[in-house]
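Chemist: Here is my input, please return the structure:
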Amino acid sequence: MLTALTGADWELVKFYLSPIQSLLDDDRVTNIMVNRYDDIWADDLERGMYKTALAFADDAAVATLIEQISNALAQYFDPVKTPIINARLPDGSRVCATLPAATPAGCTLSIRLHRRHGLDLERLEQGGTINTAIKELLLEAVTRGDNLLVSGATNSGKTTLLNALSFAIPQRERIVVCEDVAEIKLNAPNVIQMEAQRHESEDTPSLTLASLLATSLRQRPDRIIVGEIREPDAAEVFFQALNTGHRGVYTTLHANDAGAALKRLVSLTMGRSTLPFKVIEVEYLHNLDLFLHMDYLEAGGVRRLTEICVVKAGQLKPLFLYDAIDDTWGSSGSGYMGSE
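Modeler: Presented below is the predicted three-dimensional model:
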């Protein structure tokens, strides 16, 4: 892992990363969290979050690693003036680090790993995130070109599910991806990946997710994938894509359940619309086929696709609901044939 880190500066970084090298080499691990030099945790879809037996030599070793990462990225480093470091490594992995000025108990380091090969639906089934019936339903939905929204809280596995769905997109199709932060990994030959940019200077206007979405509509996409909708402008352009006949449009949204996701999506859209709430619910959601809700279950430390709902007349109708007691899914018994 981190093979994209080349050059003398990165050789130093890799040297100081050696205490956690086994986690970097484990394809199942998605996040590494150093709470203290001797308190290191890992997270993956199959095992959940767990404490490891790994440790750095001392707090100074973690501080040196953070400094070397900053140096390799040519970022300003001062343990007092800049005690919080946010960075993206050349391979796409994201780093958030703090120094004792921000965390008096010692340095912390969080690495969200950008794996070159994401999990497909088969792997999600093997890991228990979905079952066979749900896998088949999702494969059919993606093949058919249904429009999908994936909701969930932070660290619930929204992006992982979106990645898995993308593996089922036919190879002949052209895909345009729009994200605030590049996280989606596609196994496809005809892809454009765009990333929003925020600028403080008035001379350099920000490149927003809404502007990326508007651009994507002019690039002859067969599929449009939106990393996460957070703002009214992006929600409005997302619905423009749906309501102008585009099929195979996917996005994610932060919410605690599918019903809350529906309300939040409509509320965001109202920020750029004069239509009443109920009209938006019915008219704007007419071309959105499935809501998929992901949950991270603290008790078991696992992630599950807990709700699969179809949109009918602005309302959510459950197709599958997860039972945490039995670790099984119940079906509503109603068939699903996609957009009609």
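Chemist: from here on, contacts and neighbour counts on C-alpha atoms
Modeler: Fine.
Chemist: count of residues packed around residue 134?
Modeler: 19 (other C-alpha atoms under 10 Å).
Chemist: oh sorry, the question was meant for residue 146
Modeler: If we define neighbours as other C-alpha under 10 Å, then residue 146 has 22 of them.
Chemist: Was I right to think it contacts residue 246?
Modeler: No: judged on C-alpha atoms under 8 Å, residue 146 makes no contact with residue 246 at a distance of 9.7 Å.
Chemist: So residue 256 belongs to a helix, correct?
Modeler: No: going by DSSP: H, G, I helix; E, B strand; the rest coil, the assignment for residue 256 is coil, not a helix.
Chemist: Check the gap between it and residue 96 for me.
Modeler: Distance of residue 256 to residue 96, given as C-alpha to C-alpha, to the nearest Å: 25 Å.
Chemist: again with residue 297
Modeler: Taken as C-alpha to C-alpha, the span from residue 297 to residue 96 is 24 Å.
Chemist: what's the answer for residue 125, then?
Modeler: With C-alpha to C-alpha as the criterion, residue 125 and residue 96 are 31 Å apart.
Chemist: try residue 292
Modeler: 29 Å.
Chemist: So between the two, which is more surrounded?
Modeler: residue 292 (24 against 16).
Chemist: Which helix or strand contains that one?
Modeler: strand 290-297 (DSSP states H and E).
Chemist: what's the burial count for the spatially closest residue to residue 333 that is not a sequence neighbour?
Modeler: Residue nearest to residue 333 in three dimensions, not counting chain neighbours: residue 319, with 7.2 Å by C-alpha to C-alpha, 6 or more residues apart in numbering. Per other C-alpha under 10 Å, the neighbour tally for residue 319 reads 21.
Chemist: helix/strand/coil for residue 319?
Modeler: Under the three-state scheme (three-state DSSP), residue 319 adopts strand.
Chemist: got the contact list for it?
Modeler: 307-310, 331-336 (C-alpha atoms under 8 Å, 6 or more residues apart in numbering).
Chemist: before we go on, could you also do this sequence so I can check it against the first one:
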Amino acid sequence: MGLLSRIQDKTQTQQEQPTSSGSEQKQPQPEGMDSAYESLTKQIVRPTEAKKNSIIPKANDKHRELKGLLHKQVLHELKGDTDIDTIVPKIDGMAMELIKEDETFRGTIDRKRIVDELINDLTGFGPINPLLLDEDVSEVMVNGPNRVYCERKGKIVLTNISFRDNEHVMSVIEKIVAPIGRRIDESSPMVDARLPDGSRVNAIIPPLALNGPTITIRKFSKDPFTIDNLVQFGTLTKEMAIFLDACVKARLNIFVSGGTGSGKTTTLNVLSNFIPNDERIVTIEDAAELQLGQDHVVSLESRPPNIEGKGAISIRDLVRNSLRMRPDRVVIGEVRGAEALDMLQAMNTGHDGSLATGHSNSPRDMISRLETMVLLAGVDLPVKAIREQISGAIDVIIQQSRLKDGSRRIVKITEVQGLEGDVIVLQDVFSYEQSGIDDNGKVIGKLVPTGVRPKFYERLENSGIHIPASVFIGDEDWN
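Modeler: The predicted structure follows:
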């Protein structure tokens, strides 16, 4: 009995391919509308048009059939075999045998492609494995089995990658979350996780995700970015780099704020590398992402509740515990809730040099969000007391943004000068000035000092750190 016959004897079920149908109704054009409105309506993509124009080229039926047959046999015969050097020849031999036995496979099948796809399923993360290995890809987004996007050079593009079905996507999610002790099912349909290289993963599945299991992966580079890389990318200038290096070494409390995908974690990681190697660093994150190069680093990670809804360990619990671990520095991956109160208290009680990130549109908004997060702790504090805590704790706010062309820039470095009356006084030390957009859609602008020397300048000098006065003076101020 041939290999094909043996596989067919083991299973009689066939995979049903989802079908979709829809009709597009032409909308009548209003008479007399001006050319500007006419141009605008041409750019609008209606739901039916979007579905029609975004059909991804799928593998032909014979490709899917052979891959399905081969996958079943591989799972049966090579179960537990993880040696890539022995797996590839065996899978290739099985594929050749199946093609020989069924003439319909001949001339229509790319055997190498099928073998590569199976290797990705068995030893990697399925169809998205090539994207994870591509250094030009910074983000991978799986919107159900048939729509996979990636971000290249700040722009989101649709790929020709697809999964077999929802179960195929689910198997990849399980492969990601299982090694770190996380789970995802109908009772817990959302999960934050990480890949072995530290890349951040978020997954959400039906019934919450209507398009099928959805995966979002924020990739981390194999070699962590350095301050020189950020200068080359244009995220900041050399003057900013000198200033931030001095702030970290002088043990100022720094908060990095910005929107989703603006590069906050990357900047936090770079700032953390300025910390001297002889200090004890405790990092606290939802999913461990920071890649610190120092020797003495203790990484803490929060834990979601178990299947019974118990056993959860929050960021706030970890912040409290970290203060009993004799840290020289506390680095919090993201502050988003009641842990803000414990963080501010730590910064105000001798734990100088702490670093953290948070979501906001501007330094002033970050202050307002911190006030709100402190109130989430359930402590009945007057607003003025909260503002005193914030103004006494945080020294510098770094505002980061992703611009329209996809580039990531530090747009403000702001000093928290203190409390005057009921208002927290903020003063920009550096800011980003945009002058236009070039023919390629790239934003033209530069990061410039505001000409104001920060009040903590003497604190830097007392720490033995000298910053030239020219760092705080713009070119126009010299003239």
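Chemist: Which of the three states applies to the alignment partner in the first structure of residue 142 of the second structure?
Modeler: Correspondence of residue 142 of the second structure to the first structure, assessed by TM-score structural alignment: residue 34. The three-state label given to residue 34 of the first structure by three-state DSSP is strand.
Chemist: now swap in residue 461 of the second structure and tell me
Modeler: Of the three states, residue 461 of the second structure takes helix according to three-state DSSP.
Chemist: residues near it, how many?
Modeler: Residue 461 of the second structure: 13 neighbours (other C-alpha under 10 Å).
Chemist: Please report how far it lies from residue 247 of the second structure.
Modeler: On the measure of C-alpha to C-alpha, residue 461 of the second structure and residue 247 of the second structure end up 11 Å apart.
Chemist: what helix or strand is the residue positioned nearest the centre of the first structure on?
Modeler: Nearest to the geometric centre of the first structure sits residue 159, at 2.7 Å (C-alpha atoms, centre = their mean). Take DSSP H and E as the rule and residue 159 of the first structure turns out to sit in helix 158-166.
Chemist: got the buried residues for that helix?
Modeler: Under the neighbour-count criterion of 16 or more other C-alpha atoms under 10 Å, helix 158-166 of the first structure has 158-166 buried.
Chemist: where's whichever residue in the second structure pairs up with residue 156 of the first structure, which helix or strand?
Modeler: Alignment note: residue 156 of the first structure maps to residue 262 in the second structure; criterion TM-score structural alignment. Using DSSP H and E, residue 262 of the second structure maps to neither a helix nor a strand.
Chemist: for residue 364 of the second structure, same thing?
Modeler: Judged by DSSP H and E, residue 364 of the second structure forms part of helix 363-375.
Chemist: So the counterpart of residue 218 of the first structure in the second structure versus residue 313 of the second structure, what's the distance?
Modeler: Alignment note (TM-score structural alignment): residue 218 of the first structure maps to residue 324 of the second structure. Noted for residue 324 of the second structure: a distance of 16 Å to residue 313 of the second structure, by C-alpha to C-alpha.
Chemist: Give me the more crowded residue out of these two.
Modeler: Ranked by neighbour count (other C-alpha under 10 Å), residue 324 of the second structure and residue 313 place residue 313 first, with 14 against 8.
Chemist: Quick one: map that one onto the first structure.
Modeler: Looks like residue 313 of the second structure aligns to residue 207 there (TM-score structural alignment).
Chemist: got it, and residue 174 of the second structure?
Modeler: Per TM-score structural alignment, residue 174 of the second structure is aligned with residue 70.
Chemist: ok, its match touching residue 83?
Modeler: No: judged on C-alpha under 8 Å, residue 70 of the first structure makes no contact with residue 83 at a distance of 11.6 Å.
Chemist: So for these two, which sits in the more crowded spot?
Modeler: Remark: of residue 70 of the first structure and residue 83, residue 70 carries more neighbours, 19 against 16, as counted by other C-alpha under 10 Å.
Chemist: Mean deviation, the helix or strand where that one lies versus the second structure?
Modeler: Per DSSP H and E: residue 70 of the first structure is located in helix 59-72. Its aligned residues in the second structure lie a mean 4.4 Å from helix 59-72 of the first structure after superposition (mean C-alpha distance after the TM-score superposition for the first structure).
Chemist: what comes up buried for the helix or strand that that helix is followed by?
Modeler: Helices and strands here follow DSSP H and E; after helix 59-72 of the first structure, the next one along the chain is strand 84-88. Under the neighbour-count criterion of 16+ other C-alpha under 10 Å, strand 84-88 of the first structure has 84-85, 87-88 buried.
Chemist: Check stretch 402-414 of the second structure too.
Modeler: Buried, per 16+ other C-alpha under 10 Å, within stretch 402-414 of the second structure: 402, 406-414.
Chemist: Could you find the counterpart of residue 344 of the second structure in the first structure?
Modeler: Matched to the first structure by TM-score structural alignment, residue 344 of the second structure sits across from residue 239.
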